[in-house]
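Colleague: Make a model of this:
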Amino acid sequence: MKARTRWDSVCKVEDLVPESGVAVWTEDGPVAVFYLPHRLPALFAISHTDPFSGSNVLARGITGDIKGEPVVASPLYKQHFSLVTGQCLEDQDVSIKTYPVLLDGDRIRLEVPAAQSETAAA
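Modeller: Prediction:
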């Protein structure tokens, strides 16, 4: 049985900063949303939690490109994470969660797991 999800509105377009990330809160925990206007797609969403430190810092990381892959470098230990797959480029055993992201008018929406109460009611 597939886990139920929903599309949550997490911020507005005006909240985004080009070439950077913003932290948002979801039912699934903290998420980092990145806006890279020179790429298609231009919006990416990953877990905000750095798996190496356990700190919520990835939205403050530096964005870049490694061999055509959009990445963010953790501001703490500098590991690079793919914004597409969540894979750590320096350690193949480590990856972070990615989220489908959607531009809906002036709102940014993320596909996140439905709350437990919603899942039980269905």
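
Colleague: From here on, just use CA atoms for contacts and neighbour counts.
Modeller: Will do.

Colleague: Now do the same contact list for Tyr35.
Modeller: Taking Cα atoms under 8 Å, 6 or more residues apart in numbering, we find Tyr35 in contact with Leu16, Val17, Pro18, Glu19, Ser20, Gly21, Ala42, Leu43, Phe44.

Colleague: and the third one, how many neighbours does it have?
Modeller: Neighbourhood size, Pro18 [other Cα atoms under 10 Å]: 12.

Colleague: which one is it nearest to, not counting chain neighbours?
Modeller: Using Cα to Cα, 6 or more residues apart in numbering and skipping residues adjacent in sequence, the residue nearest Pro18 is Tyr35, 5.4 Å away.

Colleague: just the helices in this protein please.
Modeller: Assigned by DSSP state H, the helices in the chain fall at 116-121.

Colleague: Of the contacts of Tyr35 - the most surrounded one?
Modeller: Gly21 (27 neighbours).

Colleague: was I right about that one contacting Arg60?
Modeller: Yes: at 6.3 Å, Gly21 and Arg60 qualify as touching, with contact defined as Cα atoms under 8 Å.

Colleague: the strands in this protein, which residues?
Modeller: 5-12, 20-26, 29-35, 43-47, 62-66, 69-73, 80-82, 101-104, 107-113 (DSSP state E).

Colleague: would you turn the ones you listed into TSV with distance to Gln92?
Modeller: Formatted as TSV, the strands of the chain follow (distance: least, Cα to Cα, whole Å):
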stretch	distance to Gln92
strand 5-12	28
strand 20-26	23
strand 29-35	21
strand 43-47	17
strand 62-66	15
strand 69-73	15
strand 80-82	10
strand 101-104	24
strand 107-113	25
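
Colleague: let's see this one next to it:
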Amino acid sequence: MTIESGITTWNAICTLDDITPNTGICALINDKHVAVFRIGGDAGQLFAIDNFDPNAQASVLSRGLIGSLGARIVVASPIYKHHFDLASGECLEAPENSVNTYRVRVEDSMVCVAM
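Modeller: Okay, here's the model as predicted:
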């Protein structure tokens, strides 16, 4: 389902309850693998980044370990353990291999990602 809002297209991917707190899921949006993370309980924080890890050349970031490095909330890739900042998409060990971020929100209990 897509929701038009001005010039932004929001893609509904699942309900908020479908994402266990402090984990990620992978969604296919417009032929692109997107990792969506729910941090904290209740509504908490939601983040969306590319699921493709350019260091490992694999779509695996949604299965990474979530944690923090200083003030940054990160996901560690399950293959080479590179850390990706969930807010900026920056790869901390190899900034040249950073990933895209996407806006994400909850609308009527549905998690929506802007592409």
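
Colleague: Show me which of the contacts of Tyr35 of the first structure is closest to Ile96 of the first structure.
Modeller: Phe44 (12.8 Å; Cα to Cα).

Colleague: What lines up with the closest one in the second structure?
Modeller: Under the alignment (TM-score structural alignment), Phe44 of the first structure pairs with Phe47 of the second structure.

Colleague: ok, so what distance separates its match from Asn100 of the second structure?
Modeller: The gap separating Phe47 of the second structure from Asn100 of the second structure is 11 Å, by Cα to Cα, to the nearest Å.

Colleague: same question, Ile13 of the second structure
Modeller: Distance, Ile13 of the second structure to Asn100 of the second structure, using Cα to Cα: 18 Å.

Colleague: More neighbours: which of those two?
Modeller: Set side by side, Ile13 of the second structure and Asn100 show more neighbours around Ile13, with 19 against 15, by other Cα under 10 Å.

Colleague: What span of the first structure is stretch 67-85 of the second structure aligned with?
Modeller: The aligned range for stretch 67-85 of the second structure in the first structure is 64-82, by TM-score structural alignment.

Colleague: what's the neighbour count on Ser117 of the first structure?
Modeller: 8.

Colleague: same question, Val24 of the first structure
Modeller: By other Cα under 10 Å, neighbour count at Val24 of the first structure equals 17.

Colleague: list the contacts for the counterpart of it in the second structure?
Modeller: Under the alignment (TM-score structural alignment), Val24 of the first structure pairs with Ala27 of the second structure. Residues counted as contacts of Ala27 of the second structure (Cα under 8 Å, 6+ apart) are Ile13, His33, Val34, Ala35, Val36.

Colleague: Give me the spatial nearest neighbour of the residue minimising distance to the centre of the second structure, chain neighbours excluded.
Modeller: Of all residues in the second structure, the one closest to the mean position by Cα atoms, centre = their mean is Ala48, 2.6 Å from it. Leaving aside its chain neighbours, Ala48 of the second structure sits nearest to Val36 (4.4 Å; criterion: Cα to Cα, 6+ apart).

Colleague: related to what we said a few turns ago, who are the neighbours in contact with the match of Phe44 of the first structure?
Modeller: Val36, Phe37, Arg38, Leu86, Ala87, Thr101, Tyr102, Arg103, Val104.

Colleague: Val99 of the second structure versus the fifth one, what's the distance?
Modeller: Read that as Ala87 of the second structure. With distances taken as Cα to Cα, Ala87 of the second structure is found 11 Å from Val99 of the second structure.

Colleague: How about the first one?
Modeller: Distance of Val36 of the second structure to Val99 of the second structure, computed by Cα to Cα: 13 Å.
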